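A predicted structure for the sequence below; I have some questions about it.
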Amino acid sequence: MDRLVNELIVIDKFSLQPGDVLLSYAAQMMDEPGCETGYCHAAIYLGSGEILESDAQGVKKSSVEDILLAYDHIAVMRSEDIWSSARIEALRDFASRHIGKKFNIRALPRIELLRQLSVENPHQEIIDYFAGRATPVEADRETYFCSELVTSAFIDAGIISESAALLFKPETLMPIDIAQDKVFGFFFGYIPKRSNYVIPSDDWFRSNI
């Protein structure tokens, strides 16, 4: 059952819907590059209690309970009326095609360079795309970082169009980037590690929704 705690929306796993993005928070990770907000992992809900994620073990299905073994709480983002039955089916097909692929261990060391290259001249890339001179962004890859996997799922399902994918290159996005962009949804609620857990007062979503 959903409930309001300290004026925050706290939900349970039964409130999740296919396509919901799950961003995982761990206070102990805030000193790590890219995890300054504490949000350092992204996953996507498939339905029927199953979550698609990529971690050090590779691309796999897991559960809310599995994620909360390693993280303090989950912030859920939802795109209302975006995930049609056809897109949900595409998401599940995407998952079935990618289960077992390896974790992109090279992502973090290279992500800042890739981000810089990506923003140097994005408008020219779009011009080149519509002129037939640019290669479309591939959603199907051999390895995936967590947020790279979620972004690729949105591209594969057609929520991020082929041309828009030039601005949402999966290899350039960190979990906090997903939190900041409404294409991935709006904040829906928190799933805490335990019933007496208190969402930190400086949690990113508390001041950015």
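Nice, thanks for sending it over. Everything numeric here is computed off the predicted structure, so don't read it as measured data. Numbering: from 1, shown residues only.

CA atoms for contacts and neighbours, from now on please.
Noted.

Tell me where this structure has strands.
Ranges of strands in the chain, per DSSP state E, are 3-5, 8-10, 21-25, 39-47, 50-55, 58-62, 73-78, 102-103, 143-144, 186-192.

Out of those, which gets nearest to residue 110?
With respect to residue 110, and counting by Cα to Cα, the nearest of those is strand 143-144 at 13.3 Å.

Quick one: list the elements packing against the closest one.
Counting contacts by 3 or more Cα pairs under 8 Å, 6 or more residues apart in numbering; DSSP states H and E, strand 143-144 is packed against strand 58-62, strand 102-103.

first to last residue in stretch 100-108, what's the distance?
Taking Cα to Cα, to the nearest Å as the measure, stretch 100-108 stretches 20 Å from start to finish.

structure B:
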Amino acid sequence: MQPNTEFKNIADLKPGDVILCHCDPSNDLVSKAIHSVTSSEYCHAAIYYGDSLAAESTAKDGIKKGKIEKVDVSKLISRYGHVAVLRQPDAWASDNRVEALKLFVDKVVENGAKYNFNGIFSFKSRKEFHEANIQEKLENFFGGKLSPLPTDKSEYFCSEFVSDCFIAVGFIQPSAAILFQSDTYSPGDLGKEPTFGTFWGYLTTNPSYKISEHDYYYRTTTYDVIYGV
């Protein structure tokens, strides 16, 4: 496998692309907490909205002020040495699905949804419980005793919000939403699940930046190679 050392152009992002941000766990409390639980160097996630904007749930302004917002994607990327981008070949193929994504994001932002800080610190136990009980949950769903968790919430942590975007627009169907419970997915988990996309490439705003050979995606087969783009 040839190493992935080249950077993509930010202007080539497409709505629905998942942006995974490479974090230094020593920078802030949230990054440290996510890294300690997931052991992934990718500890923040956002989704590309279009129009040079990304949507993210972030605690960067403080625990109480953290919220869902649309931000300039270049400014988001500039907060990190680099980001990795996942692209889903089917989820956003139609204009209707892209429009549904924008409507969902706009609604969440308008409703003033906050950052789910508590969800980060209860993540490990919740994920373990979910994985241990998934068969029972699926049986209850098909037996009419359980419904997927709603996507319309007052709080989301970053990868929870990205996961809910896929559920809210209907790409992840209700039965699958039981399996893909959004608050059990970390940023690193998104990158390991093809449902959320295939590695498309790296982005950076630092022209002298170099990707470490230890990066998770350094020798990953890219979206362009797989799909012949």
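Okay, I see it. Being a predicted model, the structure only gives us computed values, none of them experimental.

Overlay them and tell me the TM-score.
TM-score of the superposed chains, computed with TM-score structural alignment, normalised by the length of structure 1, equals 0.92; 205 aligned residues with a Cα RMSD of 1.8 Å.

Just tell me what residue 132 of structure 2 corresponds to in structure 1.
When the two structures are superposed using TM-score structural alignment, residue 132 of structure 2 falls opposite residue 120 in structure 1.

Residue 24 of structure 2 now?
For residue 24 of structure 2, the aligned residue in structure 1 is residue 27 (criterion: TM-score structural alignment).

And for residue 116 of structure 2?
Applying TM-score structural alignment, one finds that residue 116 of structure 2 aligns to residue 104 in structure 1.

if we can go back for a sec, what sits against the match of residue 132 of structure 2?
Going by Cα atoms under 8 Å, 6 or more residues apart in numbering, residue 120 of structure 1 touches no other residue.

Likewise for residue 166 of structure 1?
With Cα under 8 Å, 6+ apart as the criterion, the residues that contact residue 166 of structure 1 are 122, 125, 126, 136, 137.

hmm, which of the residues you listed are the buried ones?
Buried residues within the contacts of residue 166 of structure 1, counting neighbours by 16 or more other Cα atoms under 10 Å: 125, 126, 137.

Save these as CSV, and put in distance to residue 3 of structure 1 too.
Putting those into CSV (distance: Cα to Cα, whole Å) gives the following:
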residue, distance to residue 3 of structure 1
125, 46
126, 44
137, 40
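
Quick check: the aligned residue in structure 2 for residue 68 of structure 1 vs residue 124 of structure 2, distance?
Residue 68 of structure 1 is assigned residue 77 in structure 2 as its aligned equivalent, the criterion being TM-score structural alignment. Here the distance between residue 77 of structure 2 and residue 124 of structure 2 works out to 27 Å (Cα to Cα).

can you count the residues close to the closest residue to residue 74 of structure 1 other than its chain neighbours?
Nearest in space to residue 74 of structure 1, with sequence neighbours left out and distances taken as Cα to Cα, 6 or more residues apart in numbering, is residue 24 at 4.6 Å. Around residue 24 of structure 1 there are 23 other residues, counting by other Cα atoms under 10 Å.
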